[in-house]
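J.: Sequence plus the predicted model coming up.
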Amino acid sequence: MKPLLLALLLSLGFSTAAVQPAAAYPVDCAILLCLAGGWPGSAECSHARAVFIRRITPWPIEPPLQIWNCPMRVGYPKPTDLERLFDIRANAPKPEWSWRFPTREVPVQRVANQADVDISDPAFDFVRSIKVFEITFQMQRSGDDNCSSSAAFYEGSYGSQGDYQRKRSDPSAVPAASDFRMPVECRNYRYRSVFVEWRDYMGSYGSEEVHY
């Protein structure tokens, strides 16, 4: 666990204590924290995950994590024993995690649609693991055995500093966890969805697909 990620956890109130009611907090900080921890069960993380999925629910489709809305430039003492203890905790059997967030509003700072600190370290690879696939495919077979099809595939991903890019893609890039399957023969077929996948800090895989 790198110092910057540890500092973020501490500054946002990482705790193994029982979850307490919290006032407003930047939801993207909650998404960042809960995603890293594998979406542990708590009211805050349930809300964060709901926002994460709602953003990819058409229309419009948004970046599910908007890290530029989470202020990460915080002052903190250099971790020593705490960092070592967190490393021990990360390698131990996975406990029941809960989270406590700030009880006051934290000012939001936008930094050119990217994190306001350097997150290029591998400790933040869980941010770059998020990928969003927009899938639109239609095939039609007419009575005279003519076959026509149309398709549009887009892939959204995160850069080294949490900046979000969207580009054209193709069926071969769609993850196997998606329900989409390219037809092997011509038939009447229509498929539209948005599929998002991610890995948490420990590398565990997760995904969600919204059909429409």
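T.: In hand now; what should we look at?

J.: Please make it C-alpha for all contacts and neighbour counts, starting now.
T.: Will do.

J.: Tell me the buried residues in the helix or strand hosting Val132?
T.: Element membership for Val132, per DSSP states H and E: strand 131-141. Residues of strand 131-141 classed as buried by neighbour count (16 or more other C-alpha atoms under 10 Å): Lys131, Val132, Phe133, Glu134, Ile135, Thr136, Phe137, Met139, Gln140.

J.: Likewise for stretch 166-185?
T.: Ser169, Pro171, Val174, Ser178, Phe180.

J.: And stretch 123-143, end to end?
T.: 56 Å (C-alpha to C-alpha, to the nearest Å).

J.: Do you have the helices of this protein handy? List them.
T.: Applying DSSP state H to the chain gives helices spanning 3-11, 27-36, 43-54, 81-91, 125-128.

J.: what distance separates the fourth one from the centre of its chain?
T.: This points to helix 81-91. In terms of C-alpha atoms, centre = their mean, to the nearest Å, the centre of helix 81-91 is set 24 Å apart from its chain centre.

J.: Next up, a structure to set beside the first:
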Amino acid sequence: MKVPIRSLTALGVALAAILPGTASAQSYQVDCAILLCLAGGWPASAPCAHARAVFIQRITPWPIEPPLQIWRCPMGVAFDGSAPLSNMERLYDITFKAEPTISVPDPTGPLVPVQADERADVDISGDEFDFVRSIRVYHIQFSQRQNRDGDCIRSDNTRLGSYGTQGDYHWARSSVAQVPTASDLPRPGGCGSVSYRSVFVDWRDHAGNYGFEEVRY
């Protein structure tokens, strides 16, 4: 069944109405599903529950992967030769007519924040895809303590993973001062003793609603 989705404004309603009965959790491209479900605010459905689980699994060490790997979702192709489809119509067809491609972290490997120069195979620079660029991944590695001389010894190796204009993903140096307050990161006054490691991801859906998850390790 072809379901027209002309804009991301209509996407959330379409997802809520369509996803619960269209496909099992094993019958779609997982990154296309992440893209659709994230845009729609993760509506309740088996496909979106699975997509969100993979999204979070990827930031669970080790390694720390881009939670959305948009280059794995072939939006530039369609499954039929009929009238030209919009990007979102193609995305819907790909999501529910293809087999999944799932990246599973290797628990035996070292902690490696993964870079990715790959990008979406269509132009996603428009405002309707701002929700992709809203995704931020903070790898928090912070500790502080006071030594016998009263000096405050701090170590802050926090890094930020973010998405570029076309969905490419890169890491940059950051700090705990930049970590959103939604994180459980302790923020004691003075030089209170802290040892904290986690991966925190947040995002906004196409309607601007805020969401986040955090994984301690």
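T.: Done, it's in. On a predicted model such as this, the values are computed, not experimentally measured, just so you know.

J.: now, among the buried residues of strand 131-141 of structure 1, which is nearest to Gly156 of structure 1?
T.: Val132 (4.7 Å; C-alpha to C-alpha).

J.: now Glu213 of structure 2: how far from Val77 of structure 2?
T.: 32 Å.

J.: now the strand holding Val132 of structure 1: which residue numbers in structure 2?
T.: Counting by TM-score structural alignment, strand 131-141 of structure 1 lines up with residues 136-146 of structure 2.

J.: Quick one: residues in contact with that stretch.
T.: With contact meaning C-alpha atoms under 8 Å, 6 or more residues apart in numbering, stretch 136-146 of structure 2 is reached by 59, 152-163, 175-176, 179, 191-203.

J.: all strands of structure 2, in order?
T.: Ranges of strands in structure 2, per DSSP state E, are 136-146, 152-156, 159-163, 169-173, 194-204, 210-216.

J.: Export the ones you listed to CSV and append columns for distance to Ala116 of structure 2.
T.: Formatted as CSV, those follow (distance: least, C-alpha to C-alpha, whole Å):
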stretch, distance to Ala116 of structure 2
strand 136-146, 14
strand 152-156, 24
strand 159-163, 9
strand 169-173, 5
strand 194-204, 17
strand 210-216, 21
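
J.: so which of these gets nearest Ile124 of structure 2?
T.: Per C-alpha to C-alpha, nearest to Ile124 of structure 2 of the strands of structure 2: strand 159-163, 11.6 Å.

J.: which residues does the residue nearest the centre of structure 2 contact?
T.: What sits nearest the mean C-alpha location of structure 2, by C-alpha atoms, centre = their mean, is Pro67, with 3.8 Å. Contacts of Pro67 of structure 2 were listed using C-alpha under 8 Å, 6+ apart, and they are Val54, Phe55, Ile56, Gln57, Arg58, Ile59.

J.: By neighbour count, which of these wins?
T.: Ile59 (26 neighbours; other C-alpha atoms under 10 Å).

J.: Identify the residue of structure 1 aligned to it.
T.: Per TM-score structural alignment, Ile59 of structure 2 is aligned with Ile56.

J.: Any figure for the gap between the nearest residue to its match once chain neighbours are set aside and Asp81 of structure 1?
T.: Spatially, and ignoring its direct neighbours in sequence, Ile56 of structure 1 is nearest to Glu62 (5.7 Å; C-alpha to C-alpha, 6 or more residues apart in numbering). Distance, Glu62 of structure 1 to Asp81 of structure 1, by C-alpha to C-alpha: 39 Å.

J.: do the same with Val111 of structure 1
T.: 32 Å.
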